[in-house]
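Student: I'd like to go over a predicted model; first the sequence, then the structure.
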Amino acid sequence: MKHILLACASGMSTSLVVTKMEESAQAKGIDARIWAVAQDKAETEMKDADVLLIGPQMRFMKKKLSKVGDELDVPVDSIDPVAYGRMDGKTILEHALELLEREL
């Protein structure tokens, strides 16, 4: 099972992306736990994640969260703003899976 964590300023808009990602994962037969949290919970939740994607509005936190990710062996990247704006769960899921592949 893949554990994909998303973080954004409040966790609200990203929860819509989670739903779209879950639909895409199910369609592809991928067993995944995908969840969203507010930025203040990201570091704590990373211990349960295989990958962290941060909302475009949080790009300024990428460096800080990447340091935590390095310690936990959790890749961290920003969600593409266009994919995020379109709520393109398929593209965002594919990005998360690519990050996981790089770690192998």
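Tutor: Received it, and whenever you're ready, just let me know what you need.

Student: contacts and neighbour counts: CA atoms only from here.
Tutor: Noted.

Student: Cys8 touches Met61, doesn't it?
Tutor: No: using Cα atoms under 8 Å as the test, Cys8 is too far from Met61 to be in contact (10.1 Å).

Student: So between those two, which is more surrounded?
Tutor: Shown here are Cys8 and Met61; by other Cα atoms under 10 Å, Cys8 has more neighbours (24 against 13).

Student: What's the local residue count around Ala27?
Tutor: Neighbour number of Ala27 under other Cα under 10 Å is 10.

Student: Need the three-state assignment for it.
Tutor: helix (DSSP: H, G, I helix; E, B strand; the rest coil).

Student: And for the one 3 residues further on?
Tutor: Using three-state DSSP as the criterion, the local structure at Ile30 reads coil.

Student: Start from the N-terminal end of this structure and give the strands.
Tutor: 2-8, 32-38, 51-54, 76-78 (DSSP state E).

Student: okay, these in CSV with distance to Glu103 next?
Tutor: Shown next, in CSV, are these (distance: least, Cα to Cα, whole Å):
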stretch, distance to Glu103
strand 2-8, 13
strand 32-38, 17
strand 51-54, 10
strand 76-78, 11
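
Student: Structure two is appended below for comparative analysis:
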Amino acid sequence: MEKMKVLLVCAGGMSTSILMQKMSKYWQENGLALDIKAVGLSEYQDVFQHYDIVMVGPQVSYRMKEIIENTALPTAAIPSFDYAMANCPNIMKLAQKLYAEK
């Protein structure tokens, strides 16, 4: 399977970088390749061209419409509970659903 390229967008990139590490580990444990990067709202437009999907932290989900318009990539907000608990199985399901739309 080809490597899934996920761009995580949050307010500043800090809390998302913790989630990013947990997601990378979870994908690896499940035998899947993942290329993931966490960026803040100010950065995503500089890098989105290198990614397949965009996942948005709940704290910036109000900007999702703008992100979709700017990137034209499959995009979804990570549910607050899954984000807070770093619920990688649920986040992975959401990512796979988005990836299937690309």
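Tutor: Great, that's in hand. Predicted model only: the values in this text are computed from it and were never measured.

Student: Kindly provide the TM-score of these chains.
Tutor: Once the chains are overlaid, their TM-score stands at 0.91 when taken by TM-score structural alignment, normalised by the length of the second structure; 100 aligned residues with a Cα RMSD of 1.1 Å.

Student: Contacts only, for the residue in the first structure that Gln21 of the second structure lines up against.
Tutor: With TM-score structural alignment as the criterion, Gln21 of the second structure lines up with Thr19 in the first structure. Residues near Thr19 of the first structure by Cα atoms under 8 Å, 6 or more residues apart in numbering: Gly89.

Student: wait, Met4 of the second structure sits on Asp35?
Tutor: Yes: using Cα under 8 Å, Met4 of the second structure makes contact with Asp35 at a distance of 6.0 Å.

Student: ok, back up a step: single out the most deeply packed of the strands of the first structure.
Tutor: For the strands of the first structure, ranked by mean neighbour count under the definition mean count of other Cα atoms under 10 Å, the leader is strand 51-54 at a mean of 27.

Student: post-alignment, that strand versus the second structure, mean distance?
Tutor: After superposition onto the second structure, the mean distance of strand 51-54 of the first structure to its aligned counterpart is 0.5 Å, using mean Cα distance after the TM-score superposition for the first structure.

Student: That strand corresponds to what range in the second structure?
Tutor: Strand 51-54 of the first structure covers residues 53-56 of the second structure once aligned (TM-score structural alignment).

Student: what's the spacing between the residue nearest in space to the middle of the first structure and Trp35 of the first structure?
Tutor: Centrality entry for the first structure: nearest residue to the mean C-alpha point is Leu53, 2.9 Å, by Cα atoms, centre = their mean. Applying Cα to Cα, to the nearest Å, the value for Leu53 of the first structure to Trp35 of the first structure is 10 Å.

Student: so what sits against both of those two?
Tutor: 4-6.

Student: Looking at the residues you listed, which one is closest to Arg86 of the first structure?
Tutor: Among these, Leu6 lies closest to Arg86 of the first structure (Cα to Cα), at 15.9 Å.

Student: ok, the closest one - contacts?
Tutor: So Leu6 of the first structure contacts 14, 18, 34-37, 52-55 (Cα under 8 Å, 6+ apart).
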